[in-house]
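Chemist: next input, structure requested:
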Amino acid sequence: MNPESSKLYTYADYVQWDGRWELIDGKAYNMSPSPTWEHQFAVMELSFAFRSHFQNKNCYVAIAPFDVRLSESDDYTYAKHVVQPDISVICNRNNLTPNGCLDAPTLIVEVLSPSTALKVYLII
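Modeler: Model (predicted):
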């Protein structure tokens, strides 16, 4: 399914779609094409460094694709924000679910490319 550009969506819609998407303020953003080799190299190097640093601190390091759901309420089924940061560090085990992370991770890293720079601006 391809979301309409003018409609607002929630996580309940998001889980029905094929491909990689993010939601920011309910608006769907397609995450293709795949990242460059340089992008993936940076993500792997950083994730290794974070994993080494956090290994004895009860924190978990996840790399994309990994859903982070942000909601204004306690009902994350209808979250208007679903993002997949390149790297997420989660130090609150209660935020982890089989489908990703509920609420903001302790730390996120987004390796910027021209296509992601605009989305980062929208989130801030």
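
Chemist: from here on, contacts and neighbour counts on C-alpha atoms
Modeler: OK.

Chemist: give me the most central residue, the protein.
Modeler: Gln84 (1.7 Å; Cα atoms, centre = their mean).

Chemist: I'd say that one and Glu22 touch.
Modeler: Yes: with contact defined as Cα atoms under 8 Å, Gln84 counts as touching Glu22 (6.8 Å).

Chemist: quick one: terminal-to-terminal distance for stretch 80-93?
Modeler: 23 Å (Cα to Cα, to the nearest Å).

Chemist: also this sequence, please, to line up against the first:
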Amino acid sequence: MAIPNEKEKYSYADYLTWNEGERLELIDGKIFNMSPIPSRRHQQVLRELSTAFSVFLREKDCEVFFAPFDVRLLADNKRDDDINNVVQPDLSIVCDKEKLDDKGCKGAPDMIIEILSPSSVKLDRWKKYQLYEKAGVHEYWIVDPINNSVEIHLLIDAQYKFQGVFTKDDTISVNLFPDFKLDLNRIFA
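Modeler: As a prediction, this is how the structure comes out:
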């Protein structure tokens, strides 16, 4: 079914009726198109991050998911008709199994990683930043595959606190998993 242009605010129930081939997200009930498809470089960085987290989490209680994977935010105790925020982060790490269902994640993942592309910079750095902060995502990384950098934000007292920008030469810790060290040279190889 094609997406109607008549509504001012859409819900997850609307989202479920749309064409599966279209890559869309909902933020505050507004549609955001995720086209075009990610670049080869974007996919390489996503693969390396996904592999590193998957290997580390193999023996842990958390799971890593990569797009397409629906994350319904600010959805606690809400019906599909009342959920207005559905995103597909590049990587989502979920430690609370109660939030997982056959449709994806209902509630805030513990950590989200977005990989910038030219068409997503404003969305990832502003709209999603605000949404993830409001929803209670503990750790938010913005990865820039062009400049080989990772920007880290941690949720402290319900607000994101900037932790720094790290580059290809750095090895960084994941706040959620202090014993996990990530060599960015390997990620951006």
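
Chemist: how about stretch 50-60 of the first structure, aligned to which bit of the second structure?
Modeler: Aligned by TM-score structural alignment, stretch 50-60 of the first structure falls on residues 53-63 of the second structure.

Chemist: how far does that stretch sit from its chain's centre?
Modeler: 17 Å (Cα atoms, centre = their mean, to the nearest Å).

Chemist: tell me the span between the first and last residue of that stretch.
Modeler: 9 Å.

Chemist: equivalent analysis for stretch 51-62 of the first structure, please.
Modeler: 9 Å.

Chemist: can you check stretch 22-29 of the first structure too?
Modeler: For stretch 22-29 of the first structure, the end-to-end distance is 5 Å (Cα to Cα).

Chemist: again with stretch 2-13 of the first structure
Modeler: With Cα to Cα, one end of stretch 2-13 of the first structure sits 11 Å from the other.

Chemist: and it, which residues are buried?
Modeler: Buried residues in stretch 2-13 of the first structure, counted by 16 or more other Cα atoms under 10 Å: Pro3, Tyr9, Thr10, Tyr11.

Chemist: list the contacts of that stretch.
Modeler: 17, 23, 25-28, 69, 76-82 (Cα atoms under 8 Å, 6 or more residues apart in numbering).

Chemist: counting only strands, which of the residues you listed make the cut?
Modeler: Secondary structure defined by DSSP state E assigns Leu23, Lys27, Ala28, Arg69, His81, Val82 of these to strands.

Chemist: wait, the fourth one touches Ala79, no?
Modeler: Yes: the pair Arg69 of the first structure and Ala79 qualifies as a contact (Cα under 8 Å) at a distance of 6.4 Å.

Chemist: which parts of the first structure are strands?
Modeler: 21-24, 27-30, 60-63, 68-70, 81-83, 87-90, 96-97, 100-102, 107-109.

Chemist: related to what we said a few turns ago, among the contacts of stretch 2-13 of the first structure, which ones are buried?
Modeler: Leu23, Asp25, Gly26, Lys27, Ala28, Arg69, Tyr76, Tyr78, Ala79, Lys80, His81, Val82.

Chemist: what residue of the second structure matches up with the fifth one?
Modeler: For Ala28 of the first structure, the aligned position in the second structure is occupied by Ile31, per TM-score structural alignment.
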